[in-house]
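> Provide a 3D model corresponding to the input given below.
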Amino acid sequence: MNTTLMQMTVLMLCGAGWRVLMPNRLSADQTRLVLTSVVYYFFMPVMVLDVLWRADIGWQSLQYSALGSISILLSIVASWMTAKLCRFKNQQTGAVILAAAFPNVTYLGLPVLEQIFGDWTRSLVIQIDLFAEAPLVYTLGIMLARHYGATGEPKPKSVLAFFNAPPFWAAFVAVVLNLNQVPIPFWLAGLLQKCSGAVAPLMIFSLGLALSWRDIRVRNLPFIAPTVLIKLWLMPLIALWLANLLNLTGHPKAAAVMDIAMPSMVMGIVLCDRYKLDSGLYAMAVTVTTALSLASLPLWYRVL
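A predicted model of the protein is given here:
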């Protein structure tokens, strides 16, 4: 576990170093936009197709979906109650809820779990992402961002429009092929596996590009402290309790709970920018929770 996190840390630091050195005058934000776009529009759909085509889709898929969805919903309630109790302003409330409730299940969870438990965790991560977190981000997450953000936003598109995306289409095709027991051609299987191998390092490097120590401000500590407690400790406890209720055992249980224990998702910064939430606070939450997860994840690994 420690060796895996050391490897991930070095790769993230390479991404963070890019922000300082700016090779060929390419800023970290420009580079991250290109890399995440390539992953989102090509490598991620390919990996989704590869994994879900082979996956054992059934009762366990429902367990993963329920675990992820309920963990996120209960964490939203906990962070909302905390914001109310502490009387946070709307812009900070929205940022805290997004940072505390939505984990980085794919960009960090995928490479970490794959290194610790093996390739089979790709299916687990993708199912938690596509069947639990992503639908909630594109529906409830956007509703919360709009509610707590600045007014005057144009009328949003249909919710269904957000699912008109390459990963969701790849998941739909893969599930259809899987349920109809269509075999994967040998040549295609090799191609899909080679492309899938590029996802993890690109994700980790992109995460490093997103980290910015300049966003850390002392004035944000009252907002960051409860965010860290909910994201890195309360949410995994909720997931562990749910895993026991759902009768998950062994490595699937450990991997699923650890995926929920990942730090704040990077994508939330996009929602904060679009809906005028406190983007600096959210960026600080991503940086701090990611750094502290290097200590919390080994502890959860020992517990599980």
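> contacts, neighbours, all on C-alpha from now
Will do.
> show me what the helix or strand where Ala225 lies is packed up against.
Assigned by DSSP states H and E, Ala225 belongs to helix 221-229. In terms of contacts (3 or more C-alpha pairs under 8 Å, 6 or more residues apart in numbering; DSSP states H and E), helix 221-229 is packed against helix 59-86, helix 90-101, helix 279-303.
> just checking, Ile116 touches Met1?
Yes. Between Ile116 and Met1 there is a contact under C-alpha atoms under 8 Å: 6.3 Å.
> please provide the structure for the following sequence as well, for comparison with the first:
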Amino acid sequence: MEVFVIFQRMLMLLAMMALGYISYKRNWLDEGGHKKLSEMVVNIFNPALVINGAITATAAGGSNLSLIKENLIFVLIYYGICIVISYPVAKIVSAKDSQKSMFMLMTIFSNVGFMGIPVLSSIYGSHAVIFITFYILAYNVILYTLGVFIAQRNIPKEERKSSLSGLLNIGMICSVLAIILYFSGIKFNDSVMSFFNYVGNATIPLSMIVIGASVAKIPFREVFKGIRLYVFAFITLLLIPIAASFIFKGMKNDEMVFGIFILLFAMPVGSIVSMLIKEYGGDETLCSKTVIITTLLSIITIPIVTMFI
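Predicted structure coming up:
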């Protein structure tokens, strides 16, 4: 994989984030606009990109069961590793029991969809999205079961509640629909494909703009304080993906499927963790800072990780 090309693409994404940062600072995009734009990315553009990935892959030659099987194995390995190592990682970076749950969540739930899809589709093309879709399905199931359980560890048992209803969301629905379309082999006319292509591709700049605006919300100096956040970033953005690349290299059959598996380890912390922490109690500011730091550092660390794929 050409590292310089990947670095150029990451710089392009960084430039898009800068647009969001500047827009928020200049008040071209206010708090209300940022929230609405984020909702549009989550509920319209990102789902369209998922659907586009399915119909593009189908148009390119239909479903490839051997690749799907290989991908599913990597999905299971991916989340198995994330769950198993979440407690040791949390123990390394936090001495406070009240914060261990937060670091566990941040280890398990990286930004698979909101940043993973734009980054990986820019590297491998839109046909790669169908493989990421399986990770998103598993992500949703684990998030609203184990994720909610971990998030509620620090609150009294009588105040805990189930969030299984959260499983029925637009991301989950479109992921299931994309997989059905992929395996059905249905091919759409050019107008339908163009629609999903145009709308879906808007996800890349818009999601980066949303992330950039999120960075602008916290005073710049405050974002970069805290050595343990950099220790956490080093472990999750570099150490784990590079180690996984060496350990599982023998299972590599398809470069794209294996690359997706490794690079998803290298994704920054998912913003959904901040929402969980906010809902169930915890250090929301520290969580938001970690999301921002890992997002910014990933611009540099993702090209480094590609050197080991």
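> send over the TM-score of the superposed chains.
TM-score for the superposed chains, counting by TM-score structural alignment, normalised by the length of the first structure: 0.85, backed by 296 aligned residues with a C-alpha RMSD of 2.6 Å.
> what does the helix holding Ala225 of the first structure rub up against?
With contact meaning C-alpha atoms under 8 Å, 6 or more residues apart in numbering, helix 221-229 of the first structure is reached by Ser79, Thr82, Gln92, Val96, Ile97, Ala99, Ala100, Leu281, Met284, Ala285, Val288, Thr289.
> now stretch 128-136 of the first structure
The contact list for stretch 128-136 of the first structure (C-alpha under 8 Å, 6+ apart) reads Tyr64, Ser65, Ala66, Gly68, Ser69, Ile72, Phe102, Val105, Thr106, Phe163, Phe168, Ala171.
> same question, stretch 234-246 of the first structure
Contacts of stretch 234-246 of the first structure (C-alpha under 8 Å, 6+ apart): 63, 67-68, 71-72, 74-75, 101, 249, 253, 257-258, 260-261.
> now with 7 Å, please.
Contact with stretch 234-246 of the first structure is made by Gln63, Leu67, Ser71, Ser75, Lys253, Val257, Ile260, Ala261, as judged by C-alpha atoms under 7 Å, 6 or more residues apart in numbering.
> what's the counterpart of the first one in the second structure?
By that I understand Gln63 of the first structure. Aligned counterpart of Gln63 of the first structure in the second structure: Glu70 (TM-score structural alignment).
> mean shift between the helix or strand hosting Leu52 of the first structure and the second structure?
Secondary structure from DSSP H and E places Leu52 of the first structure in helix 44-54. Its matched residues in the second structure lie on average 2.7 Å from helix 44-54 of the first structure after superposition (mean C-alpha distance after the TM-score superposition for the first structure).
> quick one: contacts for Arg122 of the first structure?
Applying C-alpha under 7 Å, 6+ apart, the residues near Arg122 of the first structure are Val51, Leu110, Glu114.
> tell me the residue in the second structure aligned with it.
Using TM-score structural alignment, Arg122 of the first structure sits opposite Val129 in the second structure.
> count of neighbours near the equivalent of Asn140 of the second structure over in the first structure?
Under the alignment (TM-score structural alignment), Asn140 of the second structure maps onto Ala134 of the first structure. Look at Ala134 of the first structure: counted by other C-alpha atoms under 10 Å, it has 18 neighbours.
> again with Thr295 of the second structure
Neighbourhood size, Thr295 of the second structure [other C-alpha under 10 Å]: 25.
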